[in-house]
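# got a predicted structure plus its sequence, pasted below:
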Amino acid sequence: MKSVFKSLVWLLIVVAPALNAAETINWKHWELDAFAAAKEENKVILVSVGMEGCAACARMESLTYTDSDVIGLINENFIAIEVDAEARPDIGERYSDWAWPATIFMSPDATQVLAIRGNRVPRNFIPILEDMAAKHAAGTLEPDPNSPYAAPPEPADTELSLIRDDLRAQIDRSLNRKYGGWGRSGIGGEQSGSRLRHLYLRAHLYNDDELHELALKGSAGFLNAIDPVWGGSYIAAFPKDMEIPARFGALRAIPEKRILVQSNAITAFAIGYQHTGDEKYLEGIREIDRYLKNWMMAPDGTFYTNQKSMPANLPRGMSASDYWLLPSDAQRREFGTPPVDHAVYTDRNGEVISAYIIAYETTGNSDYLDRAIRAATAILGSRMQDDGWVVQATPNNAADNDARMRPLVTETKPFLSAQAWFGTALLSIYRATGDAEWLVAADRIGKSALTLLQDEKNGGFFATVPDATAAIIAPRKPLESNGTAASFYFDLAIYTKDDRYKSVAENAIRGVAQPSIIRREGKITGEFAMALEKVTTSYVEFSIVGDLSHPNAQALFDAGRIVFEPRKLLHYEEPGRYPDRGIPSMYICNPDMCSIPIEDPADVMKQAAAFHGPAASL
């Protein structure tokens, strides 16, 4: 009996772990040790990049990466690296051309040899794995001509207005004039946000009625994607008169709810309401806000990242579309609720905060301002480092308890997307409140990012501080994040009167504005387009000077707050550039001209209308 017992113990301690190890892929993190292992063991590198809210990623994780033949092939022939694209925005951006999931193959020296986009099931993934292994054994792997671009060796010297006009034309070529938005089905919740703001800006600059109507179609398109039961916006919805694949069923939507989509929807509705006064847009804002409050808000007021497309154990034969078509909360809960990814990312929260500020400016609903301030306060309190930058993510108990595809890896290093978007959010709160503490915090981030991330030689910003892997894979300056950074520094220059920031903004554009890069980024160019518009058409500054305790000062500020001017920079200012006239007065200026001193809040809208066009002196 003792020998039998000892045998059972031996099986549990030695054999069971070995069997278990053979049943899972030996995933590694993106770090030097993984790349060194590939070189030492002479193995091909497989990098899987995805995100928790991606249904296609979940299918590949559950069907393909659990297949015994796939596991055996990968563990025998590859060094496997897994990356969460949102926790590591530098890597997510690098491989966004193949999103999501993106599967990248590299030779042992980390030269990319193949990249594939989207989910693969075992029957069509195994031949790819076998082909990669065979080519490596035969020494016939070739560099992939579509590998991610590296940082340009020199800045662009083309006139920025020419780069701007070329990018306008590039964006317009994919503009869907029937449905609004970009692409065959019109609005795509993630990619249409910045391009829609860009379209509204251009319509405003040139009083272009056609662009204005197309922009309103875009705002209306987001309404079609709202979940009527829980609120919130699906990632995409299809027009009623369009033929669609049967898998989308009667729902006619892709039922994934990502935080970026919610930010974009709030912004689209807020601007739509500001232009039309149509109650449907106010209701749209309320529906997104309802969802964020009930499902996506952390206890400290920050926002989670996404909600997956279906509960864990739907009955056989019930699709995600069938589930989301259930018409009540109670009916859905009978089958469970789709899991929420409880990771909190700083860049995504910056986008939400900025959207809530636009909603507040448009509607005057102070709840939206309160939500923005609460989230920003939490991030400043828990994530700002001593030298002024903010981390992208921190550990939290809720995320630790999630059934994640990839572990939440938190890096104590600065990412450009976090600095640029959170800095932008802080300036948005400053624009909405006039409270100088937000400008001070934004300036701290701006100074820190300059020190840590700027390419001083060629301009622009690297995605993060180069680490040990930079000797293997060259650091990259992402186009869109540099666009966000350029807008942030341009606004910071006007608010702080630090002209150095203007040069930083222009250099951020020039540092990445190679035509081949802009063409390759294609539809992911909205933030870069916004930065080009700002730098080439300039700002419209609303300054209030005088006794700030006087009721007229707040009344002027409120009148400026509701003006639609995408380049608006609204703030209180000490006397100096403008005199103290004994009664609070507003001055609206661009590089060409200034308004007369405005004392009556009722005159602000009329005076602002004179500044809608580009500054002529640029």
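Here it is on my side, so go on.
# okay, CA-based contacts and neighbour counts for the rest of this
Noted.
# start to end distance for stretch 359-369?
One end of stretch 359-369 to the other measures 8 Å (CA to CA, to the nearest Å).
# buried residues, it. List them.
Neighbour counts over stretch 359-369 (16 or more other CA atoms under 10 Å) mark Ala359, Tyr360, Glu361, Thr362, Thr363, Tyr368, Leu369 as buried.
# who's in contact with it?
Residues from elsewhere that reach stretch 359-369 (CA atoms under 8 Å, 6 or more residues apart in numbering): 266-267, 270-271, 273-274, 282, 285, 356-357, 429, 432, 561-562.
# one more pass at 6 Å, please.
Stretch 359-369 has contacts (CA atoms under 6 Å, 6 or more residues apart in numbering) with Ala270, Gln274, Tyr356, Ile357, Arg561, Ile562.
# one more to weigh against that first structure:
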Amino acid sequence: MKANEHNISSKISQHETKTPHRGKPNRLIHEKSPYLQQHAYNPVDWYAWGEEAFQKAIRENKPVFLSIGYSTCHWCHVMEYESFEDEEVAKILNENFVSIKVDREERPDLDNIYITVCQAMTGSGGWPLNLFLTPEKKPFFAGTYFPKTERYGNPGFIAILKKISDLWKTNKESVIASSEQITKVIQSAAISTPGEILTKETLQHAYAQLRDNFDSIYGGFGSAPKFPTPHNYTFLLRWWKRSNDPTALEIVEKTLERMGRGGIYDQLGGGFHRYSTDEYWLVPHFEKMLYDQALAAIAYTETYQATGKVFYADSVRGIFTYVLRDMTSPEGGFYSAEDADSEGVEGKFYVWTPDEIIKILGEKEGNIFCDYYDVSKEGNFEEKNILHVDKPVDTFSKMRGIKPAELEEVLRTAREKLFSVREKRIHPHKDDKILTAWNGLMIAALAKGAQALNEPKYTQAAMRAADFILNTLRQKDGTLLRRYRSGEASIPGYLDDYAYFVWGLIDLYEATFEVKYLKIARELNNHMIENFQDEKGGGFFFSGKKNEQLITQTKEIYDGATPSGNSVALFNILRLGRITGNTEFEKIAEQIIRAFGETIKQHPSGYTQFLCALDFVLGPTKEIVIAGEPGSDDTERILREIGKRFLPRKVLLLHPSKDKSIEDIAEFIKEQKIVDNKATAYICINYACNAPTNDIHKIIQLLE
């Protein structure tokens, strides 16, 4: 759900989120998507997206009603409860329309096109996304959530259906003319005009925009609602590193600390909720998305590397604890999301009263816990309490006259007891499909975390997930599929699937030095270039040659809730170019930057992941080769020094003396060998190489 969709998110209607199983199921019962299956017992005669539905629309001369959402979307549940389970609404839909349900997480290509339509027609967009199309798939009316009947100025869904049905029957020509006009506008939006190369001034401009929009009291940007948007912080860290401007780091630290202490972070179970409905990071929309966990973990990891502060490391561990406990399949892949609602009520799973807490912990510990996590009789969310931290441990311990270490122990054991009780509650619905793209992000996050925290279990989890994707979602021709669920892998991969997964594989190589991951990253990157590149305009289309051909192609560049595929692809190409010594990649990177340069210059703070890649282009970069044996003490010592430092413009290779397979990918390292039987560092800065050294103090000096 997007911010501009519904500002009443904190006053959630208490509707059931799961459709009661009644009567005969519709054809969605055969779909693998949890979202489509949630609608399988609606009286609406739903179709999945496909030719069968559009042929029926042509045959029966009916417009198409297209409804796009996802399984953990609160307002999708509300609209289902109010309208799609309603016999009156279903009768109108079934008699006058062909109705299609789409899971936006399975088919982001459709979502990209039709949300662009909605934004162009209404000025905003979000989910549920509802459109009316001609049988030729061309849109003529769009909106988001509609109540069954008119409410708070929102038009009623029944009235809309009757009006559109009458218009189709009485003036179909004008409807078709309108759909043609809208389609032309959308098609023209995909054309990009190459511009000039971007410079350091673009980075500075983006920083200034973020700084001017920063909330210096509570952190984050603007006012409520507040979204995490972690690539804003990874960009700011890079600007701080480049400019030595302390304000950039202060913005990052203020925000990540407030987020980590706020209600947007699950203080008992770990992990971040989707966004905060207020400016204080207190009351979240309680949904948990895999991509938010991955991107937040990356931002907290890099901030830990930049500052060395334990709070950020603990936040990373909390995120990974949640993901490895609750979001990991037995085969090793990562699930997509958890709902905001349980038992029909948003947030019910997560909130507490003081009486509940004191009953579990006892009077003394219970009162300490309630004071620390700001739990009161009045409550902060519908007469109950979202746990959050107003004061750091040191401040609170002084106020209470308790030693910080003792307080930490009291809080730790209290959290464990309360978590154990919470586990017995009815859990929110889990969307257990496994998406290649989002798994790529989590693999990258775990690999980065493993290096920074020197934690092998994160490496193992990342390897298991990568191997699962490679074994189940990579086809014999080397291309990727997007989705796995209940034993079925399906849907040709989109740009994000390639870009995000390659990102994960590059980081996983740097964490493991397993050459197969780097080799496959290069192969998949080549498939991506071959299948998605816009050879005329530069950059990459969201859909490739193996995807369904729709009414237009989109080219995503905005770095929103997730970074755009083009931003990530650019960074991957740059890193692989430096790792392999392939200068052709530098040319492709320049084409991508030119393709989007004019767009980005207009409002650079909207493209912060892209600017992380631009920061790499502008350098100085470090190419680090460690000649040494994997697992040996001297090699590991050097790698620990590298892992704990914030080195955003580095690539890292290991060159063992016994295994030469890395030389097949990076020929230039053949002569970079162990000196004096000790692990040796070869550090080049912007193509100029320093003398090899195995003196750890000299290595640290070069890294700094």
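Looks like it came in fine. Just so we're clear, the structure is a prediction, and the values are computed from it rather than from any experiment.
# re earlier: now, which of the buried residues of stretch 359-369 of the first structure lie within helices?
Members of those lying in helices (criterion: DSSP state H): Ala359, Tyr360, Glu361, Thr362, Thr363, Tyr368, Leu369.
# now do the contacts for whichever residue in the first structure pairs up with Gly538 of the second structure.
By TM-score structural alignment, Gly538 of the second structure lines up with Gly459 in the first structure. Listed by CA under 6 Å, 6+ apart, the contact partners of Gly459 of the first structure are Asn507, Ala508, Gly511.
# compare these and tell me which is most surrounded.
Highest neighbour count within those, by other CA atoms under 10 Å: Ala508, with 31 neighbours.
# please say which position in the second structure it maps to.
Using TM-score structural alignment, Ala508 of the first structure lines up with Ile592 in the second structure.
# can you map out the helices along the stretch 501-650 of the second structure?
Ranges of helices in the stretch 501-650 of the second structure, per DSSP state H, counting those that start in this stretch, are 515-532, 565-580, 584-602, 608-618, 633-643.
# so the second one corresponds to what in the first structure?
Put plainly, it is helix 565-580 of the second structure. The aligned range for helix 565-580 of the second structure in the first structure is 481-496, by TM-score structural alignment.
# give me the contacts around that stretch.
Outside stretch 481-496 of the first structure, the residues that touch it by CA under 6 Å, 6+ apart are Ser417, Ala420, Thr424, Asp499, Tyr501, Lys502, Ala505, Ala508, Glu527, Phe528, Ala531.
# between the contacts of Gly459 of the first structure, which is nearest Pro122 of the first structure?
For the contacts of Gly459 of the first structure, the minimum distance to Pro122 of the first structure (CA to CA) is 42.1 Å, reached by Gly511.
# any idea how far Tyr578 of the first structure is from the closest one?
36 Å.
# give the PyMOL command for selecting the buried subset of the contacts of stretch 481-496 of the first structure.
A single PyMOL command selects the buried members of the contacts of stretch 481-496 of the first structure (16+ other CA under 10 Å):
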select buried, resi 417+420+424+501+502+505+508+527+528+531
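# wouldn't Leu556 of the first structure be in contact with Ala602 here?
No. Contact between Leu556 of the first structure and Ala602 fails when scored by CA atoms under 6 Å: they sit 8.5 Å apart.
# in contact with the residue positioned nearest the centre of the second structure, which residues?
For the second structure, the residue sitting closest to the mean C-alpha position, by CA atoms, centre = their mean, is Tyr291 at 2.9 Å. For Tyr291 of the second structure, the contacting residues are Trp438, by CA under 6 Å, 6+ apart.
# helix or strand for the aligned partner of it in the first structure, which one?
Applying TM-score structural alignment, one finds that Tyr291 of the second structure aligns to Leu260 in the first structure. Here Leu260 of the first structure sits within helix 259-276, counting by DSSP states H and E.
# quick check: buried residues in that helix?
Under the neighbour-count criterion of 16+ other CA under 10 Å, helix 259-276 of the first structure has 259-274 buried.
# what about the closest residue to Val465 of the first structure other than its chain neighbours, distance to Lys568 of the first structure?
Closest residue to Val465 of the first structure apart from its sequence neighbours, by CA to CA, 6 or more residues apart in numbering: Leu453 at 6.0 Å. As judged by CA to CA, Leu453 of the first structure and Lys568 of the first structure stand 27 Å apart.
# you'd agree Tyr539 of the first structure is up against Glu565?
No. With contact defined as CA under 6 Å, Tyr539 of the first structure does not reach Glu565; the gap is 9.5 Å.
# more neighbours, the two?
Set Tyr539 of the first structure next to Glu565 and count neighbours by other CA under 10 Å: Tyr539 wins out with 23 against 20.
# contacts only, for that one.
Here Tyr539 of the first structure is in contact with Arg567, Asn590 (CA under 6 Å, 6+ apart).
# show me what it aligns to in the second structure.
Matched to the second structure by TM-score structural alignment, Tyr539 of the first structure sits across from Thr621.
# tell me how far the residue nearest to that match when sequence neighbours are not counted lies from Ile588 of the second structure.
Nearest residue to Thr621 of the second structure in three dimensions, chain neighbours excluded: Arg649, at 4.8 Å (CA to CA, 6+ apart). Relative to Ile588 of the second structure, Arg649 of the second structure is positioned 19 Å away (CA to CA).
# got it, and Ala679 of the second structure?
Separation of Ala679 of the second structure from Ile588 of the second structure (CA to CA) stands at 35 Å.
# when the two are compared, which one has more neighbours?
Neighbour count, other CA under 10 Å: between Ala679 of the second structure and Ile588, Ala679 has more, with 27 against 19.
# can you give me the strands in the first structure?
Counting by DSSP state E, the first structure has these strands, from start to end: 27-28, 44-50, 78-84, 102-106, 112-117, 236-237, 253-254, 257-258, 306-307, 340-341, 540-545, 568-573, 585-589.
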